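Trainee: Mind folding the following:
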Amino acid sequence: MDCGAAQAVEKVGSAACASAEERYKGRLNMPKIEIVGESDIYVKTGSTVNLKCVITQSLEEPAYIFWYHDNERVLNYDKTAKDIRMDRVGPDTTVGTLVIYNGQRQDSGNYTCSPSNLDSASVLLHVLNGEHPAAMQRGKNSASPIPGRWWSHLSAGLGLSACVQPRNVAIAVIVLGFAGHLVAWTGS
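Mentor: Have a look, this model is predicted:
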């Protein structure tokens, strides 16, 4: 299709072009990029963290996906500390994964996924020593009540630990394989 000059092209929306013979109009789907989960991720020291950068509606797979930690490129020479993968999971979807093993305080900071052919996406990782578990309750997810009588069943069944303060319980569950998923409950 030789359209000559496009009449209207928007980043998201529709595109129309005209040639001497015919007029074409159609939906223009621009690639999307996001890091799965919350924009702020809270984990305990020693946790394994999976950051997943999902690129959808992209007809062309990126040549590479670079990860940056506080504007410094993350390298995976030592696969016991960090691992980087890129997988094409569908005809228009690519997933870039950064795995941080045994997360430490120095791993806290801004992580950016930067593919070769798109803008970037970022997330903020907080690795906590456990001294302030209430900080884990911030973010998009709202806290929901959990009765105290269920705490012993829940902690035993899932092998969880928590910080119990007067009239408050905070639980953090990191779901491996789904980066950034955080569940927090508070109870009175």
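
Trainee: For the rest of this, base every contact and every neighbour count on C-alpha atoms.
Mentor: Will do.

Trainee: Tell me the spacing between residue 154 and residue 168.
Mentor: 16 Å (CA to CA, to the nearest Å).

Trainee: Equivalent analysis for residue 34, please.
Mentor: When distance is defined by CA to CA, residue 34 is 33 Å away from residue 168.

Trainee: I'd like the structure of this one too, to check against the first:
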Amino acid sequence: MPTTDLIVFFRIGERLTLTLVVLVVSTIVMIGFWRTVQRVNLTEGGKLGVAGSFAFSTPVFVLLTIVGYAYVSLSAPISVSTGAERPQTELAGTSASSFVGASPAATIPAPPVDLGYSSALAERKIRSLNCMARGRELTARQQDDLALIKLDLMIPVWAADWGDPDRFRAWASGIDPAAPNARAEIVFEGVHPTC
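Mentor: A predicted model of the protein is given here:
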């Protein structure tokens, strides 16, 4: 059985269930209406009249409930469409009700990168890492990993006055013992003042 048929059968079952719920609720409301507003008295000599206007009698109330439900139910007929029928993208100027989904990434301009903010954030993270590592005995593997993590934070925001990043990487990895650029070393070894 194709998926479309399953969806249609599910929608039909959903409508029938909703119809049953509406009928049960309207029956409960009708009985409550009879017991409170109309006060039906079926004893000998009892009154069957309506206490109030005829416009609020039970049959009118139930009829309006069922007509309202039928209008809501039938105003949106069951329809199923496959994804192949829809276009891949739609214009942004179409109405909101006709477009559901995401537009291609190429049409959304990327926000400008604030290099100063990114650099300050990377420096703060490096200082935090150095504070956490301070006073602890790290294994050689942990020291290498810490250096690589700090390098990964520094490289995307590398400042021009920090010198050659490859030479600094060689120093930080322990490959080249030559002293690196002083400014880059300050960032690499920096700690928080409260640390």
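
Trainee: Just give the TM-score of the two.
Mentor: After superposition, the two chains reach a TM-score of 0.18 (TM-score structural alignment, normalised by the length of structure 1), with 63 aligned residues with a CA RMSD of 6.0 Å.

Trainee: all helices for structure 2, in order.
Mentor: In structure 2, helices defined by DSSP state H lie at 3-33, 58-74, 115-133, 140-154, 165-172, 182-189, listed in chain order.

Trainee: Next, the buried residues of the fourth one.
Mentor: Taking 16 or more other CA atoms under 10 Å as the basis for neighbour counts, the residues of helix 140-154 of structure 2 that come out buried are 146-147, 150-151, 153-154.

Trainee: Determine the set of other helices and strands touching it.
Mentor: Applying 3 or more CA pairs under 8 Å, 6 or more residues apart in numbering; DSSP states H and E, we find helix 140-154 of structure 2 packed against helix 115-133, helix 165-172.

Trainee: Next: the longest one.
Mentor: Helices and strands in packing contact with helix 3-33 of structure 2 are listed as helix 58-74; criterion 3+ CA pairs under 8 Å, 6+ apart.

Trainee: which helices and strands sit right next to the helix it packs on?
Mentor: Short answer (3+ CA pairs under 8 Å, 6+ apart): helix 58-74 of structure 2 packs on helix 3-33.

Trainee: Need the helices and strands packed on helix 140-154 of structure 2 in a markdown table (columns: mean neighbour count and distance to residue 69 of structure 2).
Mentor: Compiled in a markdown table, those are given as follows (neighbours: other CA atoms under 10 Å; distance: least, CA to CA, whole Å):
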| stretch | mean neighbour count | distance to residue 69 of structure 2 |
| --- | --- | --- |
| helix 115-133 | 17 | 57 |
| helix 165-172 | 17 | 71 |
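
Trainee: want to try JSON lines for those, with distance to residue 66 of structure 2 as columns?
Mentor: Below are these laid out as JSON lines (distance: least, CA to CA, whole Å):
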{"stretch": "helix 115-133", "distance to residue 66 of structure 2": "62"}
{"stretch": "helix 165-172", "distance to residue 66 of structure 2": "76"}
